[in-house]
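Undergrad: task: produce atomic coordinates for the following.
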Amino acid sequence: MFAAENGLKGDPRLQGISQAIRVVPHFPKPGIMFQDITTLLLDHKAFKDTVDIFVDRYRGMNISVVAGVEARGFMFGPSIALSIGAKFVPLRKPRKLPGEVISEAYDLEYGTDCLEMQIDAVKTGERALVIDDLVATGGTLSAAIGLLERMGAEVVECACVVGLREVKGQRRLDGKPLYILVEPRQLDECF
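TA: Coordinates of the predicted model:
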């Protein structure tokens, strides 16, 4: 579900967020139109608006865990977690977390990868939100859901700043709701 379809239609914050994202053609490989959110992070208003929209949505939903996907989910997740009174759980690339971890491999649009989570990060029955910057195939979010559910958490929703209208891997999310702020911009929209 897109934010504009959920009560935010015409909200100027969404246009500001979209315009703050730089499009980098052919990165990391030919044919990819990379949606670079680092420019959004440099824009105080757009960054704040992004966090505020997520906080408004998740406040009052009894979420106790905000799980951020490395690395760009780390940029939004902690602020959201603090604002809604939840803990932040980092989902990291292999060999980045100390202690005992569980792993989940997944396919990317342009390769494969793996996420890990510390086994004591969540408890059975906790309500979790997964946050990342972008969803394309759904592979990363699917891996995040797998990690959290293996430890007994209930994934309430996945949230991304940018996402395709027809997420190619929506079926990979096992019916979990997906909340997206804006659609990817094309290079011709930047001029």
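Undergrad: hey, let's count contacts and neighbours off CA atoms from now on
TA: Fine.
Undergrad: biggest helix in this structure, by residue count?
TA: As assigned by DSSP state H, the longest helix anywhere in the chain is helix 44-58.
Undergrad: next SSE after that one?
TA: strand 65-69 (DSSP states H and E).
Undergrad: now the residue nearest in space to the middle of the chain, what's its secondary structure?
TA: For the chain, the residue nearest the mean C-alpha position is residue 132 (1.7 Å; C-alpha atoms, centre = their mean). For residue 132, the secondary structure call by DSSP: H, G, I helix; E, B strand; the rest coil comes out as strand.
Undergrad: would you do the same for the sequence below? I want to compare the two.
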Amino acid sequence: MDDNSDLRDMIRTIPDHPKPGILFRDISTLMLDGGAFSATIDRLADALEGDPPDLIAGIEARGFVFASALAYRLGCGVLMLRKRGKLPGSTISIEYALEYGTDMLEMHDDACGPGANLVLVDDLIATGGTALAAVELLRQRGARVNQALFVIDLPDLGGAERLREKDVAPHALIAFEGE
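TA: Below is the predicted model of the structure:
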């Protein structure tokens, strides 16, 4: 991974958010800069390997921003992976564990079918719980999910490694050590 120091410098760190001891990596400062945001999308597109995707699957909420821009850049569609109860119509869902409790991801049950080539996109990967749930949900519909793109990886939390164990190649532009 290139260090992408120009992009790294655009990400603000907020100490003790959402709880003491956490260094929150605030990507909104990067998104406010048109040149940095464009460069981010171009570099995410350049990280893709193999066949072009049919769809980019974005995880709510910041993942939608990156997924939409990337899909536009690549000329493909966007599949939204949303929190419980946000999508109208018929959906399928998956519940997954959080540090304190559970959460749920949903997608429209007709959003993709068997054999569709999808790339998962989110702003950040930490423990990987949400990304792993997303991969499982998409694969339940028969989609091929072999790559995931992130702007930020927090490698000490192990999420990228967990994706590799599920045969998903994670690509991140920037790594921040620690939590």
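Undergrad: and the TM-score between them?
TA: Overlay of the two chains. TM-score (TM-score structural alignment, normalised by the length of the second structure): 0.90; 177 aligned residues with a C-alpha RMSD of 2.1 Å.
Undergrad: re earlier: other SSEs contacting the longest helix of the first structure?
TA: helix 12-19, helix 38-42, helix 73-84 (3 or more C-alpha pairs under 8 Å, 6 or more residues apart in numbering; DSSP states H and E).
Undergrad: in the second structure, what range does it match?
TA: Using TM-score structural alignment, helix 44-58 of the first structure corresponds to residues 34-48 of the second structure.
Undergrad: what do you get for stretch 67-80 of the first structure?
TA: Against the second structure, stretch 67-80 of the first structure falls on residues 57-70 (TM-score structural alignment).
Undergrad: to the chain's geometric centre, what's the distance from that stretch?
TA: Put simply, stretch 57-70 of the second structure sits 7 Å off its chain's centre (C-alpha atoms, centre = their mean, to the nearest Å).
Undergrad: buried ones in it, by neighbour count?
TA: Judged by neighbour count using 16 or more other C-alpha atoms under 10 Å, the buried positions of stretch 57-70 of the second structure are 57-60, 63-70.
Undergrad: now do that stretch: everything it contacts.
TA: Outside stretch 57-70 of the second structure, the residues that touch it by C-alpha atoms under 8 Å, 6 or more residues apart in numbering are 41-42, 44-45, 56, 78-83, 118-123, 131, 134.
Undergrad: just the buried ones from those residues?
TA: 41, 44-45, 56, 78-83, 118-123, 131, 134.
Undergrad: what is the neighbour count of residue 106 of the second structure?
TA: Neighbours of residue 106 of the second structure under the rule other C-alpha atoms under 10 Å: 24.
Undergrad: surely it touches residue 83?
TA: Yes - judged on C-alpha atoms under 8 Å, residue 106 of the second structure makes contact with residue 83 at a distance of 6.1 Å.
Undergrad: contacting residues for residue 55 of the first structure?
TA: With the criterion set at C-alpha under 8 Å, 6+ apart, residue 55 of the first structure makes contact with 80, 83-84.
Undergrad: preserved in the second structure, out of the residues you listed?
TA: Using both residues aligned by TM-score structural alignment, their matches' C-alpha atoms under 8 Å, the second structure keeps these contacts from these: 80, 83-84.
Undergrad: which one of those residues is nearest residue 170 of the first structure?
TA: residue 80 (23.6 Å; C-alpha to C-alpha).
Undergrad: circling back: let's have the buried residues of stretch 57-70 of the second structure in a markdown table, adding distance to residue 159 of the second structure.
TA: Listed next are the buried residues of stretch 57-70 of the second structure as a markdown table, based on distance: C-alpha to C-alpha, whole Å:
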| residue | distance to residue 159 of the second structure |
| --- | --- |
| 57 | 18 |
| 58 | 17 |
| 59 | 15 |
| 60 | 17 |
| 63 | 16 |
| 64 | 19 |
| 65 | 21 |
| 66 | 19 |
| 67 | 19 |
| 68 | 23 |
| 69 | 24 |
| 70 | 22 |
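Undergrad: residue 9 of the second structure: which of the residues you listed is nearest?
TA: residue 66 (18.4 Å).
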